[in-house]
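A.B. asks: Just the structure for this:
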Amino acid sequence: MAFSFTSYQPAPEFSKSAAYFSMEFAIDQALKTYSGGLGFLAGSHMRSAYELKQNLIGIGILWSFGYYDQGRQEDETLRVDYVQKHYSFLQDTGVMFEITIHNAPVKVRAYYLAPEVFGTCPMFFLTTDVPENDYLSRTISHHLYDADLAARVAQSILLGVGGGKLLDIIGRTPEVYHLNEGHGLPLGFYLYNKHGHKLEEVQKRLVFTTHTPELAGNEEHGFKLLDDMGFFAGVSGEEVRRLGFVEHERVNYTLTALRMSHVANGVSAVHGRVSNQMWAGNAGICPIIHITNSQNGTYWRDKQLHEALAANDTDALKARKRQLKQELFKEVANQTGNVFDPDALTVVWARRFAGYKRANLILHDFARFEALVRSSERPVQVIWAGKPYPKDYGAIGLFNDLIKRTRHLKQCAVLTGYELQLSALLKKGCDIWLNTPRFPREASGTSGMTAAMNGALNLSIPDGWIPEFVRHGENGFLIPLADLHEHDDTKDAIEASGTLDVLEQEILPLYYGNPAAYWQAVQTAMREVEPQFESGRMATEYYELMYNANVPVVK
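C.D. replies: Model (predicted):
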């Protein structure tokens, strides 16, 4: 059968058909199919593909309980809640088919997100949570990034094999398959089966994006478990070994994807270099270029701010920014009882919560930090937000520690519910967007792009996309890096001190003492972040450098 995309006609320059496979998509606050930056990136890609009318289809999973809902315990610390989601705006395609997981048939139903609903390219979401399945099979699509290893493997099979099979069933077989991270790797083996067990035929069609040097983003599991689960889509274990995908009885998703693709990309210039260094020396991998991540301006930018910018009306820009701060501060008061001042410098740290991102770096010298935020002469307000992985007890402990350590400070707030809606409030309502990852572990990072679109200045470690954008003092600020060879504790101390140095010695004198220069820097950042870091550029580069690339197939 063929599914009809009646409302979507691709532009001639993007006529080559492609399908984009991602474990998460942050499309809209109403659709809970994301956890963090990977989803935010994928959502912006789908929106820009729609605006450019690219011949692209998004393939994801319909998570029955989303990632999780972030609430508070009685003592204000983090509580993980799971609430089942229902979406009337998704269309049941009527397509149901079987895939095999652990030698058992599992039914898959496909839902369609039409382009006109949220302004995306056509998208399909797969679920196993249907009455025709037993309970265990239904749970495969319950929780994004399920903590159970077998469930995670099953989710990869659902995305890769299920997505590939769906496209064949509906008659929309693409010329290019794009794996956004290694989660959907079983797609490569599905294509290998489909194209006569010829690796070169898979390589002609497959491209791959690696998003992080972090171990969690480069999954590696035991070969026997994967083989038993059906990860290899019917390709025998002997053949998987012969292809060279098994090393020390384990299979690395990223390395295998690099061997099954004809081109891959890192997600910033720094990450492109790091990725090439990480995987150098491994035989049979494809070239790794870089395409810097970006975010969709139509979705993220505040219209009134940009109207004021276009009119060179600094007074209107300042007035609108003050309104946006007041809107954010209503949420701060609602959650914490603290009433913030819209005229005070407001610093925000908000993103996926992980240890290497160092949410607490600014608290390293707590006495100095406390003096900073308690100042009546040059007041500073600080807000944190972000979702830890629900089983990352270290990150959850860090989140809760932030609450406990700053509870007595009326100038500080730790917010829960970090999803698209709160993210937008924070980016539009802050003055300084703080980014403190341990270099070089932040592959790209995109939150600072959308903050800059909305009149905030980045204060950041020079990692990920930041070196491609920030000119210190002109459109943002850089935190000096410690020597890479120092111990992590020493690095933290040096970079924490550097963060406060830049705040105390450069940003505060500018904000309070030379507002004309401060607002000039804000407007410079707003103008320069687009179009270089707007996802229309990124989506175009994927076509030009990946989908249409005439790259020799790896031998």
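
A.B. asks: For the rest of this, base every contact and every neighbour count on C-alpha atoms.
C.D. replies: Will do.

A.B. asks: And the closest residue to Thr336 other than its chain neighbours, how close does it get to Leu503?
C.D. replies: Of all residues not flanking Thr336 in the chain, Ala413 sits nearest, at 6.6 Å (C-alpha to C-alpha, 6 or more residues apart in numbering). Distance from Ala413 to Leu503, counting by C-alpha to C-alpha, to the nearest Å: 18 Å.

A.B. asks: the more surrounded of these two?
C.D. replies: A side-by-side neighbour count of Ala413 and Leu503, using other C-alpha atoms under 10 Å, places Ala413 first with 27 against 20.

A.B. asks: what residues does the stretch of helix or strand the more buried one belongs to touch?
C.D. replies: Using DSSP states H and E, Ala413 sits in strand 412-415. Residues outside strand 412-415 that contact it (C-alpha atoms under 8 Å, 6 or more residues apart in numbering) are 332, 335-336, 338, 373, 381-386, 402-403, 406-407.

A.B. asks: Try it again at 7 Å.
C.D. replies: Applying C-alpha atoms under 7 Å, 6 or more residues apart in numbering, the external contacts of strand 412-415 come out as 332, 335-336, 381-385, 403, 406.

A.B. asks: Likewise for stretch 433-442?
C.D. replies: Here stretch 433-442 makes contact (C-alpha under 7 Å, 6+ apart) with 212-214, 347-349, 356-358, 448, 451, 456-461, 463-464.

A.B. asks: Now do the helices in the stretch 401-550 of the chain.
C.D. replies: 420-429, 447-453, 488-502, 508, 515-529, 535-541 (DSSP state H, counting those that start in this stretch).

A.B. asks: this one next, for a side-by-side:
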Amino acid sequence: MKPTAYFCMEFAIDQPLKTYAGGLGFLAGSHFRAAKRLGLPLVGVSILWSYGYYDQVRDREGRMKVEYVRKYYDFLTDIKLKVPVTINGATVWVKAYKLEEDVFGTCPIYFLTTDIPENDYLSRTISYHLYDSNNLTHIAQEIVLGIGGYKVIKECENVKLFHLNEPHGLPLAFKMLEDYGLDYVREHLVFTTHTPMPEGNETQDINLLKNMGFFSNVDIKTAEKLGGNPFNLTVAALRMSKRANAVSKQHKKTTDQMWSWVKDKCEIISITNAQDRHYWQDKIIKEAAENYDYEKLRERKMELKKMLFGEVADQTGKIFDPNVMTVVWARRFVEYKRPYLPLYDEKRLRKLLESNKMQIIWAGKPHPNDSQGQMTFNWIVSKTREMKNAAILTGYELKLSKLLKMGSDIWLNTPRKPCEASGTSGMTASMNGSIHMSTLDGWHVEWAEMYPDDSFTIGDGVNTDDAYEADCMYKELEKAAKMYDSDAWWEKVANCVNHIVEYFDAERMVKEYAEKMYK
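C.D. replies: I've put the predicted structure just below:
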């Protein structure tokens, strides 16, 4: 493959480095760990968020609360490089730090910051918060990532190809267009689209972008031909790239329909997301499953559940029983993923919980300015406070995610089709013997087709009504509860652990990127 620079707003590399919000970052982390093991010439570009995404804590009544705590990292290398970018007519200095390969076992990543003394206060705040809700700050962040990152890479690396992981770094493409022309850009740029949701397919006022410096010195008529007016970042990325990819077979169908009207777009292929088993998978679970040693598998699962339940007890004061089937709903807390669905028929849920056939745990972070998401989270706090065998945890980051995946029996996924482009949390749960239960969206469509007996499927993928899919979900949970802790259950668990890594391991995904995108 060609030496490639991978531009991404977030990287979830390891718990100490808090530069991520959710799945996009988790995926980038797995990509870079697997690429390092395979010896691929890949280098990352991201932003060093001074306050991370945010710290999810509790207020005095146990409800979630947003806190911002400044982060310090002594394991990043100061490479003594600052580059200028022009934002809204003013010069902003961008300083680069480097995450060396040996720190966490990844390909190298350059982290950019504007939070340095050379800049005024407003300029310093550009790199304060990941996915800042202020639109002008958000555009400035995209300019820092795209143009600042491009200049840093030009100074430090011999790169032949540029990969936009989501369109946030699109100013990079316009800087290349200014320097070398459109034909050059279309030979040296590839693009991954990760979601059909409007938030990931950003539309902006074209004059605002021009004034902010988003297009470098490219004239506005050229920009309009590429992205339209109002300007759509995804459309421009599709027109400026050599090739693009969707992140599951189901997502490719959705993407083809969404962008069928876009003329002159590049080819869109499918590369299904995957996760890094070397980082996520418990070794004892892996070994026991390979040997179909149900006794060892059960013994280790009980140990992992006890570790998770220590966290549950610490946060909520509830003592969970490792002998009871444990269901986890944990991911980015957003409406289309329907965190409320397990509570859709509260009487039916309570019947399962009070009969000691099931325990359930929620976790996840809404956006710090998503008041509806925070209200849903706190509604679940209030619902579970006195509900038997139910809890909701705060602080959903890599460490807690791993604990939940290792300690759960069912990983519950309830997206509204076709909103989930891929989703990957269920892959890493399955690697640890937590059986995926999901609607027919994202990666689960492929998993259910490959090994229908290794998961539980909610509904038919046609009727996406809440009432219908909630009913199907309860039926699947009831079926799972009857089966739990039998030989048939542990056979299903072992098959799940063994089969998931055949296709949904990051090394397969990274090899596909190398062959289909980076060649």
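
A.B. asks: picking up where we left off before, and the strand holding Ala413 of structure 1, which residues are buried?
C.D. replies: Within strand 412-415 of structure 1, the residues that count as buried by 16 or more other C-alpha atoms under 10 Å are 412-415.

A.B. asks: quick one: what's aligned to Tyr511 of structure 1 in structure 2?
C.D. replies: Tyr511 of structure 1 maps onto Tyr484 of structure 2 when the alignment is built from TM-score structural alignment.

A.B. asks: who's in contact with that match?
C.D. replies: For Tyr484 of structure 2, the contact set (C-alpha under 7 Å, 6+ apart) comprises Met325.

A.B. asks: Please apply the same query to Asp460 of structure 2.
C.D. replies: Residues in contact with Asp460 of structure 2 (C-alpha under 7 Å, 6+ apart) are Leu440.

A.B. asks: Please determine how far it is located from Asp441 of structure 2.
C.D. replies: 10 Å.

A.B. asks: what does Lys399 of structure 2 give?
C.D. replies: Lys399 of structure 2 is 26 Å from Asp441 of structure 2, by C-alpha to C-alpha.

A.B. asks: and the corresponding residue of structure 2 for Thr210 of structure 1, how many neighbours?
C.D. replies: Here Thr210 of structure 1 is matched to Thr193 in structure 2, going by TM-score structural alignment. Using other C-alpha under 10 Å, Thr193 of structure 2 has 23 neighbouring residues.

A.B. asks: follow-up on the earlier one: between Lys399 and Asp441 of structure 2, which is the more surrounded one?
C.D. replies: Asp441 (24 against 12).

A.B. asks: That one corresponds to which position in structure 1?
C.D. replies: Alignment note (TM-score structural alignment): Asp441 of structure 2 maps to Asp463 of structure 1.

A.B. asks: Show the contacting residues for its match.
C.D. replies: Asp463 of structure 1 makes contact with 439-440, 442 under the criterion C-alpha under 7 Å, 6+ apart.

A.B. asks: do that again at 8 Å, thanks
C.D. replies: 270, 437, 439-444.

A.B. asks: now do Val57 of structure 2
C.D. replies: 64-67, 394-395.

A.B. asks: and the two most separated of the residues you listed?
C.D. replies: By the measure C-alpha to C-alpha, Glu67 and Thr394 form the most distant pair in the contacts of Val57 of structure 2, at 12.0 Å.

A.B. asks: and for these two, which residues touch both?
C.D. replies: Counting by C-alpha under 8 Å, 6+ apart, the residues touching both Glu67 of structure 2 and Thr394 are 56-57.

A.B. asks: the more surrounded of these two?
C.D. replies: Neighbours per residue, other C-alpha under 10 Å: of Glu67 of structure 2 and Thr394, the larger number sits with Thr394, 22 against 13.

A.B. asks: Can you name the residues that contact the corresponding residue of structure 1 for the more buried one?
C.D. replies: Per TM-score structural alignment, the equivalent position to Thr394 of structure 2 in structure 1 is Thr416. Counting by C-alpha under 8 Å, 6+ apart, Thr416 of structure 1 touches 70-72, 78, 385-387.
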